[in-house]
Each structure stands twice: as C-alpha cells, then as structure tokens.
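Undergrad: Only the shape, not the letters, is given here:
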C-alpha cells in the first residue's frame, strides 16, 4: 500500500482488497468480449472508432497517475504533505494492475481497427482534435512541473485527464448506437462486467473511508470516484439501449448480422426460417394463375 499508516481494522482491509481485486478481475475480463467479438466477425462495424481512441487516452493517463502515486516515494511524500500523514495512499495494487492491463487490451482494439472490416467507419476530426489538445496540454504541464518538482500536481493532472476522458469517451458510442438504432457489434457482456467493476470500485473507496473515519480519499482521488460514477451511469444507459430501446429477437445471434451500407446492420435470416419463407412464396406463386 506504500508508505503511511496502516488500517485500523484488519477486516476492512481484507474487504478493501477483495473489492479491489474483484473490480480488477471483472474490468480486465470486460475487455475480452469486444476483442473476441471483433475477431469472430472479422469486423469492427458497430464499434465506434472515437470511443476506442478516447478510451486509449483515458487508460494511458490513468496508468501514469496510478503508477506514479503507487511507486514513487517523492509523489507519495507530496501527497501526505497535502492531505495529511494520517491518510492512506488512495491507489491500490489492483488499480495499477488494472490500468496496465487496460492499456494493453485497448492497444489490441486499436490494432483490430486496422485489420478488420471497417464498413466506412473512421476516426472523426473532433476526436483527433481532442487527442491533440489533451497530449499537447500534458506536455505543457510537464514543462511547468519540471522546474518546481511539483510531481503530485502533474500526476493529479493526468488523473483529471482520465476523468474527463471517462466523461466523454462513451458519448460517441452511445450516439452511434442511436443513429444505427442497434447495438450490434458492441458487446453487451463488456457492459455488464464494466458495470460490476465500477460498482465494486466505488464500494472499495467507501470501505477505506469507513476504516479511516475520513472521506479525504474521495477528494484525494477524484479520478477514481469519477471513473466509477460515470462508468456506472453510462453502463446503465447502454444496458437500456441493448435490452429495451434496440432489442433484437433472442433467436438471432450477433454473429449472424450482415453489413448494409457504411455501418447499418440487419439480422441475417436463419436458414430454416429462410427456407420456410421460400416455400410459402413458392406455394403462393403456384396458387396464383398466370396473367
């Protein structure tokens, strides 16, 4: 857990670790359904490219924050000087493990965008502009922090960046689903796991607050709070889109969808259903007298 005081109650510490590693596990697994779905379909049609790019920026920023605060004695010292020496470092080993894994898997998704059928999709100029502004700002902040050695301020800025990315990264996919009136190509398994991880992550912070009799860990790690809250909110919205707004017949598998146009998709007919329909058309044609 880094330098600083220990936990007041061993039981709360155990619960904290369980919740943290549970969040790490389900969040880490949540990346794979989308990767597997893309591979099985040999297509990324339905997966919004802006979401993938913004998600990569988000997780990279989060990794920088987590790794610096967890491993750097200098950053930890500056944290205690600001928030108090009685406060625990608000980054758990599971946070570092998750963000490292997230960067790796998001990189895999980026590679898939180049390898598989795109259906006319591309990264928008708005997304490119946002990425340039974000990384340009990060470079400027590095130049400002270097002379003063205020590294906590710098890594906290990366935490704010990941929070901003969390707020906006889901919007392109949500709007994309709305335009297509479909969630095909967007893994709902990913969303269910993501929702579970966000809930566990938020509960983990409450456990720490209960043990320490303080809510300073919330103000000291607003990025983790924002990550959980916005993840939960958007995952609920995506769940509504998938199961209610744009629900599809359960007999139709997402792998049976065909591309139409640039990125619209419709269900391919089940062979048996198609055969029955053809037989009905043939019977109807036989009953109809020629003109």
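TA: Received the coordinates, thanks. None of these values were measured; they are calculated from a predicted model.

Undergrad: drop to CA atoms for contacts and neighbour counts, all remaining ones
TA: OK.

Undergrad: thought residue 247 was touching residue 241?
TA: Yes - between residue 247 and residue 241 a contact is recorded at 7.4 Å, counting by C-alpha atoms under 8 Å.

Undergrad: of those two, who's got more company?
TA: Neighbours per residue (other C-alpha atoms under 10 Å) separate residue 247 from residue 241, with residue 241 holding more: 19 against 14.

Undergrad: Let me know the secondary structure of the closest residue in space to residue 185 that isn't next to it in sequence.
TA: Nearest non-adjacent residue to residue 185, counting by C-alpha to C-alpha, 6 or more residues apart in numbering: residue 46, 4.2 Å away. Residue 46 falls in the coil class when you classify it by DSSP: H, G, I helix; E, B strand; the rest coil.

Undergrad: returning to what we had before: touching both of residue 247 and residue 241, which residues are there?
TA: Counting by C-alpha atoms under 8 Å, 6 or more residues apart in numbering, residue 247 and residue 241 have no common neighbour.

Undergrad: Included below, for side-by-side comparison, is a second structure:
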C-alpha cells in the first residue's frame, strides 16, 4: 500500500516538475517578444541550452529504450533498471524545441526585433561558451573512439557503450554548471535584472526541487540508493539549477530590487518607452 502511494507521488512529482520546468522556458521569449528585443539577456544561455538538452534527450532515450544500455546499466547497478522516467524524456524533447526558438530570437531580422549593437554584452556567443561546445564534442568523440578501439567484452568493468551515453549526459551536466554564469555576470554589470524574467526562475526552482524528490522516491522504492548515483545528471541538474535560481532571486528581490537602470546600449533606446510593468519584469 505504502509502495503504491509512493509510486503515485513519484509520478505526480515527475509530471508537475515537467510542467514547472517546461513552463519556465516561456516567460523569457514572451518578454522578448513583448519588448521586441533581447536586450538584457545573453545569447550564451539559449545557445548552450540547445546542445545541453540535445545531450540530455539522447541520454534519457538511451536509458529508457536501448536494451543494450539498460542491460549494461543493470550489470553495474545490482541488476536494477535506470531511474530515468518518461517525463524526463518528455521534458528534454520540449526543452530542445523551445531552446531553439529562444536562440532564434537573437536574429533580430527573423523576429522583427530592434537590432543590438555588436558590443552590447551578451549579443554574441562568447569564446568561453564556444570552447565548451567544442570541448564537449571532442570529449564524447574520444570516448566513442576508446570504446570502439578496445571492444571490451566485460561491460561491468571495461569500456562499453553505456560509457558513451554517460559521456553525453555529462555534457549536459557541465553545461548546467556554466550556462547561468553569463547571465549572472550580465545582471551584475547592469546592476539590474531588467530583461531577465524572474517568473522563469521561480518555476525553474520548483521544477528542480520536484525533480530531486522524484529521484529520491524512485531510489527508495528500488531499495537501493545507487539509483541516485546511477543518474547523476538528474541529481545535479536539479541541485545546480536551484543554486543559481537562488542567486537570481537574490539579485532580483534583494540586490537590485526597484533598480530601473537601463541596459547599457546606446544604439538601443528601446526601454525609454517601456511600461512600468515591463520595467519591473
């Protein structure tokens, strides 16, 4: 009875987190559309998100539907099945699509937005983010090369295709660690969170918390906490997201509360005519 109830709670938390995290993507592109501008936001965030969520989708799909990967996972985790759920895959698929849309908004001509100056902070992809993209691709390619070259028969202790899937999932983990920093620094330089939607952050925090709770419940139901360590990306995705969400919340409500300082861009006087509601956002 208790197990059935916990399973129900796990499923409920999973789909609630799916909707919280999925809805968290919409306030920013809607705000950009209302303002006809991406000023105050950085292209680094959606750009790196596209790669990160593609990696997250591929790894979740493999753990859910690949017999070979599931068998190799069981060999390494006491015969258990991966703690990846369908709602994880659904979230990743949705995130890929909406991240591509947000990324496209930085092409002003495509959306009819006012153009940003080339020197405007966040208007161009930074070298650091490009380095992470290249490094991630090289890292995954290296693991694939090792697996193909060694062809170890013992998937439990040797190199196996599950290591490739883990490498792909670690791409998402690394990106989660770094993707928020450009926006944190942009807010700091502007002494304002103007142009950066706080609604998405509140939803993101709720989604991260529920995601971790679902992972904990699923591992408890398996009677083995290796279900958590076997799904490090979901664990860290929730924790790291909440950590940066707290930073954004402090910036918005404490450090820069009520600060309507304009984003520094002499070529973009857009905010002069903004409504009070838009300025607060």
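TA: Structure received. Computed from a predicted structure; not experimentally measured.

Undergrad: Give me the TM-score for this pair.
TA: The TM-score (TM-score structural alignment, normalised by the length of structure 2) is 0.85; 259 aligned residues with a C-alpha RMSD of 2.5 Å.

Undergrad: Now check structure 2 for the residue matching the residue nearest to residue 185 of structure 1.
TA: Aligned by TM-score structural alignment, residue 46 of structure 1 pairs with residue 40 of structure 2.

Undergrad: That match: what's it in contact with?
TA: Neighbouring residues of residue 40 of structure 2 by C-alpha under 8 Å, 6+ apart: 122, 186-187, 193-196, 263.

Undergrad: Which of those residues sits closest to residue 13 of structure 2?
TA: Using C-alpha to C-alpha, residue 196 comes nearest to residue 13 of structure 2 of the contacts of residue 40 of structure 2, at 27.1 Å.

Undergrad: what residue of structure 1 takes the place of the closest one?
TA: Under the alignment (TM-score structural alignment), residue 196 of structure 2 maps onto residue 186 of structure 1.

Undergrad: Test my guess that its match contacts residue 34.
TA: Yes - applying C-alpha under 8 Å as the test, residue 186 of structure 1 and residue 34 come out as touching, 6.9 Å apart.

Undergrad: Comparing those two, which residue is more hemmed in?
TA: It is residue 186, of residue 186 of structure 1 and residue 34, that has more neighbours when counted by other C-alpha under 10 Å, with 23 against 20.

Undergrad: Please name the residues that touch the more buried one.
TA: By C-alpha under 8 Å, 6+ apart, the residues touching residue 186 of structure 1 are 34, 46-47.

Undergrad: Go again with 6 Å.
TA: Listed by C-alpha atoms under 6 Å, 6 or more residues apart in numbering, the contact partners of residue 186 of structure 1 are 46-47.

Undergrad: So it lies in a strand, does it not?
TA: No - using three-state DSSP, the assignment for residue 186 of structure 1 is coil, not a strand.

Undergrad: What separation is there between it and residue 49 of structure 1?
TA: As judged by C-alpha to C-alpha, to the nearest Å, residue 186 of structure 1 and residue 49 of structure 1 stand 12 Å apart.

Undergrad: what about the aligned residue in structure 1 for residue 50 of structure 2, helix or strand, and which?
TA: Matched by TM-score structural alignment, residue 50 of structure 2 corresponds to residue 56 in structure 1. Per DSSP states H and E, residue 56 of structure 1 falls inside helix 49-71.

Undergrad: can you check residue 258 of structure 1 too?
TA: Per DSSP H and E, residue 258 of structure 1 falls inside strand 257-260.

Undergrad: Just the buried residues of that strand, please?
TA: Going by neighbour count (16 or more other C-alpha atoms under 10 Å), the buried part of strand 257-260 of structure 1 is 257-259.

Undergrad: what does stretch 62-77 of structure 2 give?
TA: Across stretch 62-77 of structure 2, burial judged by 16+ other C-alpha under 10 Å covers 62-64, 69-73, 75, 77.

Undergrad: Could you do stretch 175-186 of structure 2 as well?
TA: Using 16+ other C-alpha under 10 Å, the residues of stretch 175-186 of structure 2 that count as buried are 175-176, 178-180, 182-184, 186.

Undergrad: nearest to residue 219 of structure 2, of those?
TA: Nearest to residue 219 of structure 2, judged by C-alpha to C-alpha, of those is residue 176 at 22.8 Å.

Undergrad: Need the counterpart of the closest one in structure 1.
TA: Counting by TM-score structural alignment, residue 176 of structure 2 lines up with residue 166 in structure 1.

Undergrad: try residue 221 of structure 2
TA: Mapped onto structure 1 by TM-score structural alignment, residue 221 of structure 2 lines up with residue 211.

Undergrad: how big is the offset of whatever helix or strand that match lives in relative to structure 2?
TA: Assigned by DSSP H and E, residue 211 of structure 1 falls within helix 188-212. Helix 188-212 of structure 1, aligned to structure 2 and superposed, deviates on average by 0.8 Å (mean C-alpha distance after the TM-score superposition for structure 1).

Undergrad: The following helix or strand past that helix vs structure 2, average distance?
TA: Later in the chain than helix 188-212 of structure 1, the nearest helix or strand by DSSP H and E is helix 216-220. Compared with structure 2 after fitting, helix 216-220 of structure 1 deviates on average by 0.8 Å (mean C-alpha distance after the TM-score superposition for structure 1).

Undergrad: May I see the buried residues of helix 216-220 of structure 1?
TA: With burial defined by 16+ other C-alpha under 10 Å, the residues of helix 216-220 of structure 1 counted as buried are 216-218, 220.

Undergrad: For burial, what's the neighbour tally of the aligned partner of residue 27 of structure 2 in structure 1?
TA: Residue correspondence to structure 1 (TM-score structural alignment): residue 27 of structure 2 is matched to residue 33. A count of nearby residues for residue 33 of structure 1, using other C-alpha under 10 Å, gives 17.

Undergrad: and residue 33 of structure 1, how far is that from residue 186 of structure 1?
TA: Using C-alpha to C-alpha, residue 33 of structure 1 is found at 9 Å from residue 186 of structure 1.

Undergrad: Take the buried residues of helix 216-220 of structure 1 and lay them out in CSV including distance to residue 60 of structure 1.
TA: Output for these, formatted as CSV (distance: C-alpha to C-alpha, whole Å):
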residue, distance to residue 60 of structure 1
216, 25
217, 22
218, 21
220, 20
